[in-house]
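Engineer: I'd like to go over a predicted model; first the sequence, then the structure.
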Amino acid sequence: MLDSIVGFFTRVFAAIGRGIGRLVYWLAWPFAALGRWFVHRGWIARGVVGGLLVLFVGLYIYFFWQTQLWTGFNPDYVQAYSLENRRAAPGEQVAAEGGQGAQSCAPSAIAAVAADLTDFNVNENAWISSMILYKLGFFGLDWDDTPFFDNKASFQRGVNQAVRRTTVELVDALGRVRGTSQIDSDLQKARENMQFSEDAWYFGLNPFGPKTPTPSFYRTAIASLRSFNDRLQNCNATFDARADNLIQFLDRIAGDLGSTSAILRERSENYNAGWFDTRADDRFWFAYGQLYGYYGLLHAARIDFDEVVAQRSLGPLWDQTESQFRAALNITPFIISNGREAGWIMPTHLATMGFYILRARSNLVELRDVLDR
C-alpha cells in the first residue's frame, strides 16, 4: 500500500518536472536557434543582429521599469489641493486683494482634477497600453491574459475611464447653461481627445500607416482643460453649478461604477481559479483606478457645488461618501486572487472590491435622492 502511494507521488512529480522542462525548452529554443545562427555568420551580420538584440533587451528593461514604477501614486492625493479654502463657485467673481486689480473669477476644481489625473497618467508615468512591447504581448499572448506586467495598464485605464466620463459631463451640462449657450470649444476638444483609442502607437495596421500615439491626444486634452480653467478665472467661460447638473453628474458616476461592479461579479461568479486566474488582476486594478479617479473628482465636485451642498445640508453624507471611496483604496494586495466566496485557502479580492464599489455607489444614490427631493 505504501509503495503504491509513493509510486503515485513519484509519477506526479515526474510529470510536473517533464512539463516544466518542456516549457523551459519552448521558451528557450528561439534563443538557442538564434545563437547557433549567430556563430556561423560574418561580423557585419553579427553586428546588425547584436545591435537589434541590444535594442530589444533595452526596450524590455525600460518596459519592466515603467510597469513596476508608479510615480506619484498616492491614495490621499486629494489633500494636496486644499480646495476647502475656496468659497466662490466656478466662474463667480472673487474679490481682488485690497479691492484693486483685474477682474478675476474662481476656476473649476473638477476641470483641474481631471487635467491632473491625466497628467499623472501620461506625463508623470508612461502610458503603458500604447507601448510597443505591451501591444506585442508575451510571445503573442496579450499581457492582460498573463499574471504580470498588466496591473499598471489596467489601473491607468480605470483612471482614464473616470476622466472620460467627466469630460462628457463638462461638455454636455457643467460647462454651459443648457438651452442658452453653445458648447465650450476647449471642453469639446478635451472630450474629443479623451475618447481617442487607448492603445495607439506610432504605427498601426488598421488602418495601415503612421499614427499619432495615444499620450499625445491625452496631453492635448490636458491643455484644453487647463485653458478652460484659465478662461474661467478670467471670467470668459461658463460653469453651471446648478443642483440638477450635480444630480446628473452623480447619476453618471453611479452608472459607471454599476457597470464595473457587474464585470467584477461576472468574473467572480464564473471563474474561481484563485491565484491562478490571470484575468482577475486586470479586472481588480481597473476598478481600483476608477475609484482612485472618482475619489478626486467627487472631492472636486463638493467644492464646485459647495453652495448646493450647503443648501441641502449634504455635508455629513458627502463626507461619508468620500470616506467609502477612500476606504476602497486601502485594498492593495500583492497578488490578486479570485477564489470562491466560501473558500478557506485562496481569498476573493474581486468580491471584496465589488463590495466596496457597491457601498460607494449606494452612497452616491443616496446623495442623488436627497438632492432630488
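Structural biologist: Okay, I see it. Numbers count the residues shown, from 1 in each chain.
Engineer: Could you use CA atoms for every contact and neighbour count after this?
Structural biologist: OK.
Engineer: Which helix runs longest in this structure?
Structural biologist: Taking DSSP state H as the criterion, the chain has its longest helix at helix 2-39.
Engineer: what about the helices in the stretch 201-350 of the chain?
Structural biologist: 214-233, 243-270, 280-304, 306-311, 315-328, 349-371 (DSSP state H, counting those that start in this stretch).
Engineer: which one of those is the most hemmed in?
Structural biologist: helix 280-304 (a mean of 25; mean count of other CA atoms under 10 Å).
Engineer: what packs against that one?
Structural biologist: Under the contact criterion of 3 or more CA pairs under 8 Å, 6 or more residues apart in numbering; DSSP states H and E, helix 280-304 touches helix 109-119, helix 151-169, helix 243-270, helix 315-328, helix 349-371.
Engineer: can the ones you listed go into CSV with extra columns for distance to residue 303?
Structural biologist: As requested, the helices and strands packed on helix 280-304 are exported to CSV (distance: least, CA to CA, whole Å):
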stretch, distance to residue 303
helix 109-119, 7
helix 151-169, 15
helix 243-270, 12
helix 315-328, 11
helix 349-371, 15
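Engineer: on that earlier part again, want to throw the helices of the stretch 201-350 of the chain into a markdown table with distance to residue 83?
Structural biologist: Shown next, in a markdown table, are those (distance: least, CA to CA, whole Å):
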| stretch | distance to residue 83 |
| --- | --- |
| helix 214-233 | 15 |
| helix 243-270 | 18 |
| helix 280-304 | 7 |
| helix 306-311 | 11 |
| helix 315-328 | 14 |
| helix 349-371 | 21 |
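Engineer: among the helices and strands packed on helix 280-304, which is nearest residue 64?
Structural biologist: Taking CA to CA, helix 151-169 is the member of these nearest to residue 64, at 11.0 Å.
Engineer: roughly how far out does the closest one sit from the chain middle?
Structural biologist: For helix 151-169, the separation from the chain centroid amounts to 4 Å (computed by CA atoms, centre = their mean, to the nearest Å).
Engineer: What lies in contact with it?
Structural biologist: By CA atoms under 8 Å, 6 or more residues apart in numbering, the residues outside helix 151-169 that reach it are 67-68, 70, 114, 117-118, 121, 127-129, 187, 190-191, 194-195, 198, 249, 252-253, 281-283, 285-294.
Engineer: Structure two is appended below for comparative analysis:
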Amino acid sequence: MLDPVIAFFERVFHAIGRGIGVVVSTLLWPFVAIGRWYRQRNWLIRVPIIIVLLAIVFGYAQFLWVAERWVNWNPDYPAQYEAGVKTGTVGEPVDAANPNSCVTSQIVEVTKGLIDFNVNQNTWIPSHPLSKAGFFGVPWKNTPFMDNKAAFQLGINTVIRRTTIELADRLGRVRGTSQINQNLQDAKEAMSYNEDAWWLTFSAPFIQPSTPERHRTAIESLDAFNKEMADCSGQFDARTDNLLQFLDRVTGDIGSTSDILRGQMEASDMGWFDTRADDRFWFTYGQLYAYYGILIATESDFSEVFADRRIGTVWNVAREQLRQALDMTPFIISNGNEASWIMPSHLATMGFYLLRVRSNLVEMRDILDR
C-alpha cells in the first residue's frame, strides 16, 4: 500500500533535485565558460587578466578594511577641548598681563578636530572609488553592509558645513557689516565641495582635487583664523542674536533629520532586513556626534550670554540627552514595527532622542528671544 506513496515522493524529490541542478549549472555556466576560454589563451593574455583580478581582490580587501575600521571614535571627545579652555571672551585678551594674547574660538577648534577625524584619522569613505562603484553596480546604501561608516561621516560633515557657513557669514564678523574673514570664507568654500569627489573624473579636466584634499585645506584655513584670534587681530561676534540664530539653524537641521527617520519608518517595517535603516541611523548618529562637540564649544564661546540669560540649566539637560543618544550603538540596526518585541525600531528610539534635544534647544532659543 505504501509503494505508490513512496514512488510519488521519490519522483517529487527527483524533480526538485533536477531543478536545483539546472539552477546551479545555469549559475555556474558563465564561470565554466570563462575558465575554458582562459585555459585556451596564451600567457600574453593570461598575465594581464591575473593582474586585474589580483588588483580587484586587493582593492576590495583594502576597501573592506577602511570601511569597517573606525579609528579614534569616542563619544566623549569634547573633553579634550574642555580641559584646556581659556576663560574669557573670545577675541579679548586672556588677562591684563598678556594684552597681545587673546582668547581663541572653541567652535573653530572642535570643527577642525571633526574634519581631522573624518579625513586624516579615518579614510573618507564616500569618495573611495569602490564605494562609488557599489556592490557589482548596486549602491552600497541599498545593501546591509559597507555603508555605515560612510553615513556616519556624512552626518558629521553636514554639521561641519553648517558651522563653517555660520562662522563665515555671522560669527566671524561684526554685525554683518564688516568684511568677511577670508580664512573663514576659504573654509566655508572647501567644506561646500562635493562629498564624493575622487582625484580622477570622467569629465574635463579629468583630474581634480579629491574631497579629503579640499577638507584638509579647510583645516588650514580654520587654524589660520584662530591664529588671528590668538594675535588679537581677528573678530568673533559672540552676541545673543548670533547665538539665537545659530540655535535656529541647529534645531532646523535636527528637525529635518527627524523627518528623514520618520519617512523611513513609514516606508518600511522590515526590522533587521531593512537595508536603508542602518545608513539613516548612522547618519543621524554622526550628526548628533558632531553637534555634541560643537554645542559644548558654543557654550564656551558664548559663556557670557549663557551666564547673562541663564540658559545653563536648560543646556545641561540638552547636553545630557545628547550624550545619552551617543550610547545607542546596536550591532544590527532594526526598523521594525514600534510595537514589536522581536525586531525593535531603533529609528524610533533615535528619533525620540532627537526630538528631546530639539525641544531643549527650542527652549533655549525662546529664552534668548525674550
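Structural biologist: Received the coordinates, thanks. Since the model is a prediction, treat every value here as computed from it, not as a measurement.
Engineer: Please state their TM-score.
Structural biologist: Once superposed, chain against chain, the TM-score is 0.91 (TM-score structural alignment, normalised by the length of the second structure); 358 aligned residues with a CA RMSD of 2.4 Å.
Engineer: still on that earlier bit, looking at the helices of the stretch 201-350 of the first structure, which is closest to residue 109 of the first structure?
Structural biologist: Using CA to CA, the helices of the stretch 201-350 of the first structure put helix 280-304 closest to residue 109 of the first structure, at 4.9 Å.
Engineer: Tell me how far residue 31 of the second structure lies from residue 42 of the second structure.
Structural biologist: To residue 42 of the second structure, residue 31 of the second structure is 19 Å away according to CA to CA, to the nearest Å.
Engineer: For residue 103 of the first structure, give me its contacts.
Structural biologist: 93-94, 96, 234-235.
Engineer: Please report the distance of the residue mapped onto residue 221 of the first structure from the second structure from residue 295 of the second structure.
Structural biologist: When the second structure is aligned by TM-score structural alignment, residue 221 of the first structure is paired with residue 218. Distance of residue 218 of the second structure to residue 295 of the second structure, given as CA to CA: 20 Å.
Engineer: what do you get for residue 357 of the second structure?
Structural biologist: Using CA to CA, residue 357 of the second structure is found at 11 Å from residue 295 of the second structure.
Engineer: What is the aligned counterpart of residue 359 of the first structure in the second structure?
Structural biologist: Match for residue 359 of the first structure (TM-score structural alignment): residue 356.
Engineer: Leaving out the residues flanking it, which one is nearest to that match?
Structural biologist: Closest residue in space to residue 356 of the second structure, ignoring its immediate chain neighbours: residue 321 at 7.2 Å, by CA to CA, 6 or more residues apart in numbering.
Engineer: so how far is residue 289 of the second structure from the one you found?
Structural biologist: Separation of residue 321 of the second structure from residue 289 of the second structure (CA to CA) stands at 12 Å.
Engineer: and if you look at residue 360 of the second structure?
Structural biologist: Note on residue 360 of the second structure: its distance to residue 289 of the second structure, by CA to CA, is 17 Å.
Engineer: Residue 356 of the second structure now?
Structural biologist: For residue 356 of the second structure relative to residue 289 of the second structure (CA to CA), the value is 15 Å.
Engineer: Thought residue 89 was touching residue 306 of the first structure, still the case?
Structural biologist: Yes. Taking contacts as CA atoms under 8 Å, residue 306 of the first structure lies within contact range of residue 89: 7.2 Å.
Engineer: For the counterpart of residue 166 of the second structure in the first structure, grab the count of nearby residues.
Structural biologist: Aligning on TM-score structural alignment places residue 166 of the second structure opposite residue 169 in the first structure. Residue neighbour count, defined by other CA atoms under 10 Å, stands at 19 for residue 169 of the first structure.
Engineer: Next: the one 3 residues further on.
Structural biologist: Residue crowding around residue 172 of the first structure was assessed by other CA under 10 Å; the count is 18.
Engineer: can you pull the contacts of it?
Structural biologist: 178, 183.
Engineer: average offset between stretch 53-68 of the first structure and the second structure?
Structural biologist: Following the fit onto the second structure, the mean deviation recorded for stretch 53-68 of the first structure is 0.9 Å by mean CA distance after the TM-score superposition for the first structure.
Engineer: hang on, the earlier thing: tell me the spacing between the match of residue 359 of the first structure and residue 159 of the second structure.
Structural biologist: From residue 356 of the second structure to residue 159 of the second structure the distance is 18 Å (CA to CA).
Engineer: Quick check: residue 101 of the second structure touching residue 232?
Structural biologist: Yes. Between residue 101 of the second structure and residue 232 there is a contact under CA under 8 Å: 6.3 Å.
Engineer: any common contacting residues for the two?
Structural biologist: Counting by CA under 8 Å, 6+ apart, the residues touching both residue 101 of the second structure and residue 232 are residue 93.
Engineer: tally of neighbours for residue 18 of the first structure?
Structural biologist: Residue 18 of the first structure, neighbours per other CA under 10 Å, totals 12.
Engineer: can you check residue 178 of the first structure too?
Structural biologist: For residue 178 of the first structure, using other CA under 10 Å, the count is 13.
Engineer: Give the aligned equivalent of it in the second structure.
Structural biologist: By TM-score structural alignment, residue 178 of the first structure lines up with residue 175.
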